[in-house]
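S.K.: quick one: sequence plus predicted model below, questions after.
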Amino acid sequence: MSVRIERVVTSGSFTLDGGSWDVDNNVWIIGNDDEALVVDPAHDADAITAALGDRRLTAVVCTHAHNDHINAAPALADRTGAPVLLHLDDRLLWSQTHPERSPDGYLCDQRRLGVAGTEIQVLHTPGHTPGAISLYAPELGTVLTGDTLFAGGPGATGRSFSHFPTIIRSIRDRLLTLPPDTTVLTGHGPSTTVTDEAPHLNDWIARGH
């Protein structure tokens, strides 16, 4: 059975530094008819569980620890028995949302995850947060970038734990070096490709997003 990537859009609030913003999040499910992993379980464990159906959940993977990307993670893990995985450098951000529960495991650069016979490579792409990661699936020609790279530019770096020069380095050195036809699946909004985003790197630097 072929591996596919499905999107579930959930809605809620992003809160940080005393502010709160309404957001729509892309939750990604990678797998086949038998098993899957979930990327960025946002806001609504019921909607994500319904989309999974009777598939076995192998892991709950968080691209970073802003609350709107992790707030449904414990509930989803409790329902399914799947481990919650996060990069170690985002453990402090995680604890702001879930002080009573730690992730079940920590990710590092170049770690390989597997689901439905497909390998997914962890790329450490800090800047939006210290532990932000992207997930590259070469066989699928796809990278899931969380809030590191969007259609039209880098993720936000104007709040705590973020750093603009670092996110630019991550995008330049880790994402725009992927094959040009790689599809970029983002944490919010529409998808894009490496080809579409690469020509704009110098413009982003000049604008100082």
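M.R.: Cool, got the structure.
S.K.: from here on, just use CA atoms for contacts and neighbour counts.
M.R.: Will do.
S.K.: dump the residue contacts of Leu76.
M.R.: Shown in contact with Leu76 (CA atoms under 8 Å, 6 or more residues apart in numbering): Pro41, Ala45, Ile48, Thr49, Val60, Ala82.
S.K.: do Gly141 as well
M.R.: Contacts of Gly141 by CA under 8 Å, 6+ apart are Asp181, Thr182, Thr183.
S.K.: what's the burial count for the last one?
M.R.: Thr183 has 21 neighbours, counted by other CA atoms under 10 Å.
S.K.: okay but it is in contact with Asp196, surely?
M.R.: No: look at Thr183 against Asp196 with CA atoms under 8 Å: they stay out of range, at 9.7 Å.
S.K.: now that we have the contacts of Leu76, which one has the most neighbours?
M.R.: Busiest of the contacts of Leu76 [other CA under 10 Å] is Pro41, holding 32 neighbours.
S.K.: try this one next to it:
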Amino acid sequence: MTAQLPTRIEHLVTSGTFSLDGGTWEVDNNVWLVGDDHEVLVIDPAHDADAVAALIGDRRVVAIVCTHAHDDHVNAAPALADRTGAPILLNEADRPLWDRTHPDRAPDGPLPDGHRLTVAGTELTVLHTPGHAPGAVCLYAPALGTVFTGDTLFAGGPGATGRSFSDFPTIVRSITDRLLTLPPETVVRTGHGDSTTIGGEAPQLADWPARGH
């Protein structure tokens, strides 16, 4: 019998644009894969379905998870779903944002708070963390010592709340109540830029400006 390989995290940076409220910006996005040699979970397939598919290879895709529905996080999701047959999962509160980008293609399933996803024997728990977007979620994988935060928490502070569908007090409350309660050594893998840790961000709470996009 072949020993089961441990679950691993893979990372891809893709480039494109983010558009909202009449503006468009060039952005680099983090795409995350969690899995092993046989199956993977894809988090936030951005901009380039071909590049994400190349990283997946011939592995089975358990699900395509969107941490929120800003267009730069979901623009490649339908194409990747068509190629892999995997369902697209999104918190229902972000459906109005999703429909702006994909009016003719609904997500395949919801991401309610507390929902658990399993890939390669590893469990990830959905944490609803509104503020950057109404349906923003994070995925906490205690066995991997990591949380995937999308644009809710970055290295240096919370995601931006200066555009439609966002609210700064709400995102701070989400981070305080749902993320800063995690073990301080938990690695924060973000939607853009460098990773950080829960313990590294907690002391800065009082001085956090709104940032990111």
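M.R.: That came in fine, so what should we check first? Model, not experiment: these values are computed from the prediction.
S.K.: please state their TM-score.
M.R.: The TM-score (TM-score structural alignment, normalised by the length of structure 1) is 0.98; 207 aligned residues with a CA RMSD of 0.8 Å.
S.K.: save the contacts of Gly141 of structure 1 as CSV, and put in distance to Pro130 of structure 1 too.
M.R.: Listed next are the contacts of Gly141 of structure 1 as CSV, based on distance: CA to CA, whole Å:
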residue, distance to Pro130 of structure 1
Asp181, 27
Thr182, 24
Thr183, 24
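S.K.: ok, now which ones touch the aligned residue in structure 1 for Leu41 of structure 2?
M.R.: Using TM-score structural alignment as the criterion, Leu41 of structure 2 maps onto Leu37 of structure 1. By CA under 8 Å, 6+ apart, Leu37 of structure 1 lies in contact with Ile29, Ile30, Gly31, Leu57, Thr58, Ala59, Val60, Val61, Val115.
S.K.: which non-adjacent residue is nearest Asp24 of structure 1?
M.R.: In space, and not counting its chain neighbours, Asp24 of structure 1 is closest to Ser11: 4.4 Å by CA to CA, 6 or more residues apart in numbering.
S.K.: the one you found and Asp22 touch, don't they?
M.R.: Yes: assessed by CA under 8 Å, Ser11 of structure 1 is found in contact with Asp22 at 7.4 Å.
S.K.: which of those two has more neighbours?
M.R.: Set Ser11 of structure 1 next to Asp22 and count neighbours by other CA under 10 Å: Ser11 wins out with 14 against 11.
S.K.: so what's the more buried one up against?
M.R.: Contacts of Ser11 of structure 1 (CA under 8 Å, 6+ apart): Asp22, Val23, Asp24, Asn25, Ala42, His43, Asp44.
S.K.: also Ser162 of structure 1?
M.R.: Ser162 of structure 1 touches Gly127, His128, Thr129, Pro130, Ala156, counting by CA under 8 Å, 6+ apart.
S.K.: out of those, who's the most crowded?
M.R.: Counting by other CA under 10 Å, top hit in those: His128 with 29 neighbours.
S.K.: cool, thanks, signing off.
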